[in-house]
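Enquirer: need a structure here:
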Amino acid sequence: MMKELQQGAETNIPVVDLGEIGVGGPEDPSEEDWRSVGEKLVKAFSEIGFVYLSNHGVPSNMVDEVNTQSGKFFELDETTKLRYKRGKTEVQGYTTPGQERLITEGDVRELRESYDVQHMDGMFPDEEVSGLRPSVKVLIEACKKLASRLLTAIAIGLDLDRSFFVSTHNQMCSDNNSSCLRLLYYPSVPTNVCEGATRCGAHTDYGTITLLFQDNLGGLEVRDREGTWMNANPILDTVLVNVGDLLQYWTADKLRATEHRVLIPKEEMLKKIPRRSVVFFVHPDNPVLVKPIDGSTSYDPVTVKMHIDKRFEDTYQY
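Expert: Got it, this is the predicted structure:
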């Protein structure tokens, strides 16, 4: 029997109102708006690495429709789903339970499935779920716009040229950039699974930033600077954003990629309810060389492609 994993404490992740910076706002918000948001993002990312964003502008019905359509896919039989299985470093496609293993030590079961979309002309289960591709397309476009605005604000908050990060993310969701929309499905927990199993093992994300649209069931936990696990419960109409490895490298640890995980809930009722979420992983273009912007030697220079492929090689099981 595995040891039970301790549930997290209450969170102190801040909420930042994007105001005019959100999707649907003016094309050219004022410098005051950019700097206000940028400084708040930098503060949050320096202290805990996570932030809730309100007034982000991505319509909730877009996310709901993607969850509805992806649910139809995840409910298909295993043989059908495996026809769309993704590769180790080829991002597009279905990931089975246990294929991506974030906890590499011990015998830990990670109970989740996912479908990654890197580009719109890639593999989709159009025959079985015709509504998935069009619903994903509109959400990806909204996420790309929101990501670009956040990258601009972060650069301004760091007193960099406002185009510093945006200029290195020109080809999001293409063959030359591993940014992707991940559709996550956490099935109901079998009765024979012990408490030590987990939905998703503790990890940091690989890229620049990550946008997470949670359902209302929760389960996500974030590890603070003192090593304490805290709940990152859903807040209505917000998106949760966190720092990835490459942004930490770029900023020489000023902005920190924070460990996070998803545990199986203790409540029997919640164990029986499937959990869904949508994640947009934002990566720079593959050839970009990432090195500390302060000129330090905190991290060796690394190309985005080399870093991402190494992380996939370490976590995907075949």
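Enquirer: When you work out contacts or count neighbours from here on, use the C-alpha atoms and nothing else.
Expert: Will do.
Enquirer: So the closest residue to Leu184 other than its chain neighbours versus Gly57, what's the distance?
Expert: Closest residue to Leu184 apart from its sequence neighbours, by C-alpha to C-alpha, 6 or more residues apart in numbering: Ser114 at 4.5 Å. From Ser114 across to Gly57, the span is 25 Å (C-alpha to C-alpha, to the nearest Å).
Enquirer: quick one more, to check against the first:
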Amino acid sequence: MSEETSFQVPVVDVSAYGDPASTEQERLAVVRRLDEAARSVGFLQVVGHGIPDATWTGLGDAIDGFFGLPMEVKRRYVAPKGVNRGYTAPKSERLSLSLGVEKAERMNDFFEAFNVGVDAERYPALDLDRTAYAPNPWPEEVDGFEQRVSAWTAAADAVGHRLLAVFADALGLPAGWFERYTDHSLNVLRMNNYALPEGERVELDGDLIGMGEHTDFGIVTLLWADDVRGLQVLGADGGWHDVSPLPGALLINFGDLMSRWTNERWRSTLHRVKPPVVDGTIRRRRSAAFFLDGNHDAVIAALPGSVAEGEAPLYPPITVAEHIDAKLRGSRGLEVNTSGTEREAERVAAARS
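Expert: Here you go, the predicted model:
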């Protein structure tokens, strides 16, 4: 259920962190606003990010081109099991399983997706896991697909690293602190299409879900999305709230690893996507989530000063690989994740009640 209250996703202008002439006071204003959003909502809208309009629209064109292909062509790009690349057909995943939440009567999530990510060949001097850093299956049937998607991932990566500089300042860490954890980050771009035929009328029931309740797995997510209702965020009041981006704004949310790092000072907020139905009629909805997940071999443990004296951290240390693999076994492998998900599962249960 979506509750219409005063719930708001804060807007943060990060242009001061891209401008060498900005003042310390201007950067401090960004830090304060981001920290407040991270503590209270776990989502924010970022403006002043500097991504060119051509790159923005180019990604939309690439998404339309691929998902407009016939199903038999799209299925050629299904990756082998365990490889987080390529095409995912509708009703192939259940993201709620990544939280250890299972609801037997629920159909699998009604979206299709295409994933690309960082290839091991980008870091030839490192002995990287060739499954985690797998090559990308670029669809040749869509003109300019690789170039447009690559332009977006490069721009999103640059914004993500600018945000890491804000995070370090907000958490009282030395400048560049996060770089040692992200210098060969396991970044993935997931392009989504909510695969209901646009324009048809449909009766909603409890089993139809666009994308199930979940938290994001990594450090931070940068979301490109249509301004069509569907995305819902779980608020502190226990209700689900509709969220749509402002024109030209990136929706940003913090992932599980950032929440672990900060001992839950910053929230990894539960969210879901309902079918994009307006007044009973299906609307097209697309999104693309850029996941900045950190180095595969990085160990994530509570930050200095994040745990009160005499208390234990809420989570034990874990590598990025261990955490991401357990989550993907849930959502894509359809196995209930039992790896430290109790706190998230309790939040889902509370929202449902």
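Enquirer: where does the TM-score land?
Expert: Put the two chains on top of each other and the TM-score (TM-score structural alignment, normalised by the length of structure 1) is 0.88; 304 aligned residues with a C-alpha RMSD of 2.1 Å.
Enquirer: ok so, going back, got the contact list for the residue nearest to Leu184 of structure 1?
Expert: Each residue near Ser114 of structure 1 by C-alpha atoms under 8 Å, 6 or more residues apart in numbering is listed here: Tyr94, Thr95, Thr96, Arg182, Leu183, Leu184, Tyr185.
Enquirer: hmm, try it at 6 Å
Expert: The contact partners of Ser114 of structure 1, by C-alpha atoms under 6 Å, 6 or more residues apart in numbering, come to Tyr94, Thr95, Leu183, Leu184, Tyr185.
Enquirer: Same list, those, but as JSON lines with neighbour count, secondary structure and distance to Asp77 of structure 1 please.
Expert: Listed next are the contacts of Ser114 of structure 1 as JSON lines, based on neighbours: other C-alpha atoms under 10 Å; DSSP: H, G, I helix; E, B strand; the rest coil; distance: C-alpha to C-alpha, whole Å:
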{"residue": "Tyr94", "neighbour count": "26", "secondary structure": "strand", "distance to Asp77 of structure 1": "13"}
{"residue": "Thr95", "neighbour count": "23", "secondary structure": "strand", "distance to Asp77 of structure 1": "14"}
{"residue": "Leu183", "neighbour count": "23", "secondary structure": "strand", "distance to Asp77 of structure 1": "17"}
{"residue": "Leu184", "neighbour count": "22", "secondary structure": "strand", "distance to Asp77 of structure 1": "17"}
{"residue": "Tyr185", "neighbour count": "23", "secondary structure": "strand", "distance to Asp77 of structure 1": "14"}
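Enquirer: Out of those, which comes closest to Val302 of structure 1?
Expert: Thr95 (26.9 Å; C-alpha to C-alpha).
Enquirer: hang on, the residue nearest to Leu184 of structure 1 in a strand?
Expert: Yes. According to DSSP: H, G, I helix; E, B strand; the rest coil, Ser114 of structure 1 belongs to a strand.
Enquirer: Pull the number of nearby residues for the closest residue to Thr104 of structure 1 other than its chain neighbours.
Expert: Closest residue to Thr104 of structure 1 apart from its sequence neighbours, by C-alpha to C-alpha, 6+ apart: Thr315 at 7.8 Å. Thr315 of structure 1: 16 surrounding residues under other C-alpha atoms under 10 Å.
Enquirer: Could you find the counterpart of Thr315 of structure 1 in structure 2?
Expert: Thr315 of structure 1 maps onto Ser331 of structure 2 when the alignment is built from TM-score structural alignment.
Enquirer: Kindly report the same for Asp77 of structure 1.
Expert: So, by TM-score structural alignment, Asp77 of structure 1 is matched to Pro70.
Enquirer: How about Leu139 of structure 1?
Expert: Aligned partner of Leu139 of structure 1 by TM-score structural alignment: Trp152.
Enquirer: What of Arg149 of structure 1?
Expert: Match for Arg149 of structure 1 (TM-score structural alignment): Arg162.
Enquirer: Then Ser54 of structure 1?
Expert: Mapped onto structure 2 by TM-score structural alignment, Ser54 of structure 1 lines up with Val47.
Enquirer: Who are the contact partners of its match?
Expert: Val47 of structure 2 neighbours (C-alpha under 6 Å, 6+ apart): Asp13, Ala249.
Enquirer: picking up where we left off before, and the match of Arg149 of structure 1, how far from Ala175 of structure 2?
Expert: 11 Å.
Enquirer: likewise Asp293 of structure 2?
Expert: 19 Å.
Enquirer: Let me see the ranges of the strands in the stretch 101-250 of structure 1.
Expert: 113-117, 180-186, 198-203, 209-214, 220-223, 229-231, 239-243 (DSSP state E, counting those that start in this stretch).
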